[in-house]
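Asker: Following is a predicted model, sequence given first.
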Amino acid sequence: MSVQSILGNFALILFVLTIVTGVIWFLDVFYLAKKRRAHADAALAEYDARNAKLAAEGIKPDSNSRAALEAGILRQPTWIEYSGSFFPVIALVFFLRSFLYEPFKIPSSSMVPTLLVGDLILVNKYTYGVRLPVINKKIIEVNDPKRGDVMVFKYPEDPSLDYIKRVVGVPGDKIVYKNKRLTINDQALSYEELPDYLDEDRLTYSKQYKENLNGVAHRILNDEGAPAYATNERSFPGHENCSFNGGDFSCTVPPGNYFMMGDNRDNSLDSRYWGFVPDQNIVGKAFFIWMNFSNLKRIGSFQ
């Protein structure tokens, strides 16, 4: 694993921090603190014996420094104090983002109009099964992804990168994309034309439709000036399950894999170009926008 991959893997960084601070915390609680206590008891016994001797000689001992002596010996070293205080927080964050919910930021326009650049979203980490952090191995089966779900996954060509697209095909589905329209298992999807979509950043309009993906209605965009599909010269695992014919293609999704597409159909690099997403690459289901600093009205569910 390269340095860049390690730095880009926040889960790995959190895992290492949790282990390191946890080891220091347990070492202090079960060993170092007891050692300091024993040292303090010995020092206090010596202090008390010295004061008793002074009292016997008629000299009034200084009893005020006893508490300061004890506190000084029992005080945690700075490196242990900070590690111990950080451990519960780091461990909690690690648990929450590994098994419950993880935040992501939308970096590109491939999911417009559903998700905009700058949207900060939450991803449910357990709805598709409980997975071990870092290695992403599923240990408990829960649900399988369904057509229409918006899913975060590890990019098949570079697993250090997280991608987000919509699930279009599940294992066994035959996907046909022709004239910018989808047919799944010989059933053509329904499309309702909507008012053109204005891209406020580029000040351009795109054709907008409501696509019904087997009961999941969502908006998609089409660029009239773009081809339905650019020629794919890349080979990917399962490439033999697909056939390409100019601007159209068809694919049969192999077992344990999913076919993903962006809602901004003509501005999305997705399964049409780099292939299927295997189950082991799944991160979770996106379900909520918790912040967009440029547009607070974006906060809420997008399903």
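Answerer: Perfect, thanks for sending it.

Asker: make it CA atoms for all contacts and neighbour counts henceforth
Answerer: OK.

Asker: Just give me the neighbour total for the nearest residue to Pro255 once chain neighbours are set aside.
Answerer: In space, and not counting its chain neighbours, Pro255 is closest to Pro171: 4.8 Å by CA to CA, 6 or more residues apart in numbering. Residues near Pro171, counting by other CA atoms under 10 Å, number 15.

Asker: contacting residues for Pro171?
Answerer: Taking CA atoms under 8 Å, 6 or more residues apart in numbering, we find Pro171 in contact with Val253, Pro254, Pro255, Gly256, Asn257, Tyr258.

Asker: center of the protein, which residue is that?
Answerer: The centroid of the chain falls nearest to Glu102 when counting by CA atoms, centre = their mean (4.5 Å).

Asker: quick one: buried residues of the helix or strand containing it?
Answerer: Glu102 is part of strand 101-105, with elements assigned from DSSP states H and E. Within strand 101-105, the residues that qualify as buried are Tyr101, Glu102, Phe104, counting by 16 or more other CA atoms under 10 Å.

Asker: Please compare the first structure with the one that follows:
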Amino acid sequence: MEIKELPKTGNAVKKRKKSGFREWIDSVVFAVTAAVLIRWIFFSAFVIPSSSMENSLLVGDYLFVSRLHYGTATPVTPLQIPLTHQTIWGTSIPSYLDWISLPQFRLPGFSEVKRGDVVVFNLPVEHPDLFEKYSTVLPDLKPHPVDLRTNYIKRCVGQPGDRMTISNGQVYYNGKKEANPARMQGEYFVSTSGAINEVNVFKKNGIIDYNQFTENFGDGVTTNDEFGYIVKTTAELAEKLKEFDFVKRIEPVFMPVQYKEPYLFPQTNLFSWNKDQYGPFVVPAKGMKINLTPQNVALYSEIIKSYEGNENVQVIGNRILQNGEVIGGYTFKQDYYFMMGDNRHNSADSRYWGFVPKDHIVGKAIFVWMSIDPDPIGFINKIRWDRLFSVIN
């Protein structure tokens, strides 16, 4: 049937011109909507607040994180003020309501999380069942929905299914020595002939974390009653210090084998591990089956109870119960990762709070677009010009 356009009448309504205020509102709505979509689908901007990734990433580095690499995750908490994370800007007032919780889906990405990637993720232990347990290691933890837990940045050192161990600070996977990051930072004892000008010797050579040695530094340092300093730096900068005639020797600092470090994951007496001597253990993978031995219960009970969507799970001693019955084995429902900071002696990472579930992954750190030194030597050095638009490796 043919449809004809109706003839125009003399009563045509003229289109009203928008007021300036209405146009301003429309512009703001468009800008916010565009920013939210870009931030959710493509990339987000972050700033480095702590030294856990030094010397690869520095305090004051501003970076872009790609959400496309691993696939953008859909929001779990839709009732949220746009462009906020946990609180309203400049306040402690929550910026979201958890009245509605949606299932999470992940859009296709370019790749999976790879060994060596610098990854941003939501801190798993801000789970309502776990935050109090880990408040000693990470003060001021609060429970949040999975997509609004605090953003952390670390390097992936263990992929799903990897058999991991750390020996004298060196990471091994499946019996292979893992390549260390180029700017990884370790801890060293620098023996000197006496007190030195710390700013001229350390800070001007790129070493910002240093202290005069005292016995309070504990195990791992052999001093022979020598005067010296404990510094956290790269192997390259440690070698450079040997050029000073007042430096007698430099020794890397590692905690000894069988020295049990408090507050390490898992919090159990079954293992005598520390940050330098850790494992062996297996990183869980989707579909991987395990027997629930006492050791495996210690390593994986939090995953089974809190991260896999299981109901009516209890952990009693070295047993796991579901619906009141003891279970002897378990098959994991998603992949997990083991994350560590490049500042290996000053990083609260998977060695202290466990594995990162795949549904907590946010994105891959791509490049630094701005870097501001919070404690520069002179105002002219406030901006670290050499770091601008540098690719993150």
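Answerer: Structure received. All of these numbers come straight from a predicted model, not from anything done at the bench.

Asker: Contacts only, for the residue nearest to the centre of structure 1.
Answerer: Neighbouring residues of Glu102 of structure 1 by CA under 8 Å, 6+ apart: Leu96, Leu122, Val123, Asn124, Lys125.

Asker: Report the buried members of those residues.
Answerer: Applying 16+ other CA under 10 Å to the contacts of Glu102 of structure 1 flags Leu122, Val123, Asn124, Lys125 as buried.

Asker: Those residues in strands, which ones?
Answerer: Per DSSP state E, strands hold the following members of the buried ones among the contacts of Glu102 of structure 1: Leu122, Val123, Asn124.

Asker: Let me have those in TSV, extended by distance to Asn264 of structure 1.
Answerer: As requested, these are exported to TSV (distance: CA to CA, whole Å):
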residue	distance to Asn264 of structure 1
Leu122	20
Val123	20
Asn124	23
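
Asker: could you check the angle strand 43-47 makes with the longest helix along structure 2?
Answerer: As assigned by DSSP state H, the longest helix anywhere in structure 2 is helix 20-37. Put simply, helix 20-37 of structure 2 runs at 90 degrees to strand 43-47, going by axes from the mean of the first three to the mean of the last three CA atoms, to 10 degrees.

Asker: Helices of structure 1, residue ranges please.
Answerer: All helices of structure 1, identified by DSSP H, fall at 3-8, 10-27, 33-56, 65-74, 78-95, 271-274.

Asker: Could you say which of these is packed most deeply?
Answerer: Of all the helices of structure 1, helix 271-274 has the most neighbours on average by mean count of other CA atoms under 10 Å, namely a mean of 20.

Asker: what's the spacing between it and its chain's center?
Answerer: Averaging C-alpha coordinates over helix 271-274 of structure 1 and over its chain gives two centres that are 22 Å apart (CA atoms, centre = their mean, to the nearest Å).

Asker: In structure 2, what stretch matches it?
Answerer: The counterpart of helix 271-274 of structure 1 in structure 2, using TM-score structural alignment, spans residues 350-353.

Asker: Superposed on structure 1, what's the mean shift for the matching stretch?
Answerer: Following superposition, stretch 350-353 of structure 2 is found to deviate from structure 1 by 0.3 Å on average (mean CA distance after the TM-score superposition for structure 1).

Asker: Can you tell me what Asn179 of structure 1 aligns to in structure 2?
Answerer: Alignment note (TM-score structural alignment): Asn179 of structure 1 maps to Asn168 of structure 2.

Asker: Run a quick neighbour tally on that match.
Answerer: By other CA under 10 Å, the residues close to Asn168 of structure 2 number 16.

Asker: Wait, Leu241 of structure 2 touches Val247, no?
Answerer: Yes: between Leu241 of structure 2 and Val247 there is a contact under CA atoms under 8 Å: 7.1 Å.

Asker: correct me, but Ile282 of structure 1 touches Tyr155?
Answerer: No: Ile282 of structure 1 lies out of contact with Tyr155 (CA under 8 Å); the separation is 9.3 Å.

Asker: Who has more neighbours out of those two?
Answerer: Between Ile282 of structure 1 and Tyr155, counted using other CA under 10 Å, Ile282 has the larger neighbour count: 25 against 19.
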